[in-house]
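Asks: sequence? don't have it. structure:
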């Protein structure tokens, strides 16, 4: 399983005549109206890339900002979910065991990964060389490995960042694993402070796999983006407080953004199943779980089979793969198949039985499965004209808000910047138009800010 990822046992399964083609095409069109159309996703992706460039430039070579998760994938609006960010410390590099360090600039602090006694996809970081200046946060997170060598504690590293004084308007929340969550005005972010990880052998093994997807050019791009280590160990491990997890967020962003339209919509629907049907309480199944299922399906099947009329076929395949992962508690990580993503999930026997029964029911329902998903169900019930009108206004508001976000990141003043003023005027016009229509349809609404926030949820 680790070598091949997710495959159907039945040979030739994917070559069967696709069923429910008309329902697949209609659902695909409906998802476009709801904001999953390719050009809308691309606009979101570009907006967050621009935001990352602005904040990275402000850090003047010390830190690099990288948006990850659903925002980087263009799949959620501004307030629909938290924004996931990596902040990479540029003065430190971690090297895979056996990699020559002689070409690393002298100003960088070098850590050597030790993965021999760690779980797959995890490592410990031993200090090899101090750079000309070592960041205080890194220095304060060092401990002794018992043999007189410096060992970088993932636990201490996160806590050091929690103690950093933030500028006015930023509120820190309780630590969540490797994340230091915070709220900036009305925007919630999950921040993970990471380090560069140079691991050519891992990426070479990934690149060498036989695959239908992605293309060789995309494979080379993913390899060129390298990896990171994030400060989190394996839950329950004896060395959890000093373990780091290998991650490939930049490469995974590229992979998701190179899925075709049907594959992206499969990903969205499976995420809705996870959130609205299974409703995990302890992260037994996550969006990351679903992402890996979709990546394996894309890699193992001919690209030509993914089109708008095959959406329900692939949703059935995705549910089957999710069922197997829950039943066996096994799902290989797409980048490092030896790492089992289900190994540490808190999934008890009764919950497993319940979820398997639910998924079995869904797999027999055909197109009616989407009636279980509130966002899709509400769109089906809505009359086409009001739905398109509402969605058009919502998307325009979102695009204006993304432009405003980047103007703020550039340091533009809301009161004097002509573009910000134009955005504010147009936003007010749209909100008043929405409010008037809501009143005409029987709603009682007064607060325009409440209208705006609900449009983005």
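Replies: Yes, it's here. The structure presented is a predicted model; accordingly, all values stated were derived computationally and were not measured.
Asks: C-alpha only now, for contacts and for neighbours.
Replies: OK.
Asks: ok, now which ones touch residue 42?
Replies: Residues counted as contacts of residue 42 (Cα atoms under 8 Å, 6 or more residues apart in numbering) are residue 74.
Asks: That one: what secondary structure?
Replies: helix (DSSP: H, G, I helix; E, B strand; the rest coil).
Asks: quick one: it and residue 72, what's the gap?
Replies: 10 Å (Cα to Cα, to the nearest Å).
Asks: now residue 103
Replies: Counting by Cα to Cα, the gap from residue 103 to residue 72 is 32 Å.
Asks: do residue 201 as well
Replies: 27 Å.
Asks: Structure two is appended below for comparative analysis:
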């Protein structure tokens, strides 16, 4: 029981608690508002920014996960069945979802209409022109390619300030444009995955998920109805050898709502499965990702009485998840929770990888309730005195809070700060910008009641993760920052 309590407390400190996750969800929802204002102004497009993935779920912290950003372009719409009525809302670009010769959960976007005579200075003009330049004609129809930069909101070409000059771009992976932003004078980096998304009218795919029979109390009827109201999206799959016109149907907004509905134990089981995947399974197969584990926790949550997700059942539910994953790998089929016809393992694990993964999972299950000791990070923390353990986690938490403080400001104030942030010339100026302009507001208002420690800590204590000697980070740069 003592070991269980220690592991539970570690996950609690790592942010896998309902209370902590709820506060982070509020912050990233606020960040969505700030980001949407910023990118609409930057690109002159009808863009909505949504932080997805672990960050948007409220459990991404300590720089251990990417920041997944969806750029939803609202001037375009894809229709499952293209409407012919004249009294409906019109969009600047309209597509029909073409499912011919596409796997379950995928489609092509067949152009049905696009605004003519585009004024180059009008809103969304660049986006619409990019669409025009990204169409391929097949069998008398025009289809939208998935391998082109369609929105200028995702481009970083001006590089006017230190921040954009510090971006290091990686090769595109699937639909995402990945890049890294190294934080000045620290060991930390922020890693971004940016994805364009187009909204779709596809009620049948949502209704099919919402209306299927469930017997164990999760998700609740309220959450199901919330998912029914959320947007369906189409995202590019990245260039493939077969077809550069293929797009993937995404219910990522529904997935966000589901994770946000998790109770405390579900969150910790999810965290444990992600840690095991990162520490062990990904060494055997790179494609056993956090997203795979998210679908595992979804399936075992639906098939287990919700009352069995309690603290004293935490490790039992972790083992349930590993058993379910083992069955899926053995069967070579893990159904996507939102679109079960889509197999998340198809073409993802070679036979050699499959043998290794099954051996890993067999080792996990042989370990029983000590399985989490397979995570070196958990094992290391358990070997520390409780006070040292808390201090080790708190240091990373300080860094995290310092960075996300900007995104906790009121949206219009946050926009003002973002616009200034992107013209700052040096990393030193960036740090002093936070000290002068952001930390005072956080201390005074403690937004979302998340920054309790700010009032009792000096700037130097908050910025202890900055490796450059404090004497070089003087207020002498503040005059340059304020100009």
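Replies: Arrived safely. Here the structure is a predicted model, which is why all the values come from computation and not from measurement.
Asks: related to what we said a few turns ago, and residue 103 and residue 72 of the first structure? Which one has more around it.
Replies: residue 72 (28 against 6; other Cα atoms under 10 Å).
Asks: Can you say which helix or strand has residue 54 of the second structure in it?
Replies: Taking DSSP states H and E as the criterion, residue 54 of the second structure maps to helix 53-57.
Asks: What span of the first structure is the following helix or strand past that helix aligned with?
Replies: Next along the chain after helix 53-57 of the second structure, taking DSSP H and E as the criterion, comes strand 67-79. Mapping strand 67-79 of the second structure onto the first structure (TM-score structural alignment) gives residues 83-95.
Asks: Show me the strands in the second structure, by range?
Replies: 47-52, 67-79, 93-98, 106-114, 135-138, 141-144, 167-169, 177-182, 189-201, 232-236, 246-250 (DSSP state E).
Asks: quick one: the fourth one to chain centroid distance?
Replies: What it means is strand 106-114 of the second structure. 26 Å (Cα atoms, centre = their mean, to the nearest Å).
Asks: I'd guessed residue 187 of the first structure sits against residue 82; true?
Replies: Yes. Applying Cα atoms under 8 Å, one finds residue 187 of the first structure in contact with residue 82, separated by 7.5 Å.
Asks: what about these two, which has more around it?
Replies: More neighbours surround residue 82 than the other of residue 187 of the first structure and residue 82, with 19 against 13 (other Cα under 10 Å).
Asks: quick one: contacts for that one?
Replies: 187, 188, 189, 190.
Asks: Next up, the contacts around the last one.
Replies: With contacts defined as Cα under 8 Å, 6+ apart, residue 190 of the first structure is in contact with 82, 83, 84, 85, 179, 180, 181, 182.
Asks: out of the residues you listed, who's nearest residue 241 of the first structure?
Replies: Taking Cα to Cα as the measure, residue 241 of the first structure sits nearest to residue 179 out of these, at 14.3 Å.
Asks: Show me what the closest one aligns to in the second structure.
Replies: So residue 179 of the first structure corresponds to residue 176, using TM-score structural alignment.
Asks: go on, residue 227 of the first structure?
Replies: Looks like residue 227 of the first structure aligns to residue 232 there (TM-score structural alignment).
Asks: and the closest residue to residue 402 of the second structure other than its chain neighbours, how many neighbours?
Replies: For residue 402 of the second structure, ignoring the flanking residues on the chain, the nearest one in space by Cα to Cα, 6 or more residues apart in numbering is residue 462 at 6.8 Å. The number of residues packed near residue 462 of the second structure is 21, by other Cα under 10 Å.
Asks: got the contact list for residue 462 of the second structure?
Replies: Shown in contact with residue 462 of the second structure (Cα under 8 Å, 6+ apart): 398, 399, 402, 454.
Asks: ok, now with 10 Å
Replies: Residue 462 of the second structure makes contacts with 395, 397, 398, 399, 400, 401, 402, 435, 439, 453, 454, 456, as judged by Cα atoms under 10 Å, 6 or more residues apart in numbering.
Asks: all helices of the stretch 301-450 of the first structure, in order?
Replies: Ranges of helices within the stretch 301-450 of the first structure are 311-328, 349-364, 374-381, 384-409, 418-440, 448-455, based on DSSP state H, counting those that start in this stretch.
Asks: Tell me which of those is the most buried.
Replies: Compared across the helices of the stretch 301-450 of the first structure, helix 311-328 shows the largest average neighbour count, a mean of 21 (mean count of other Cα atoms under 10 Å).
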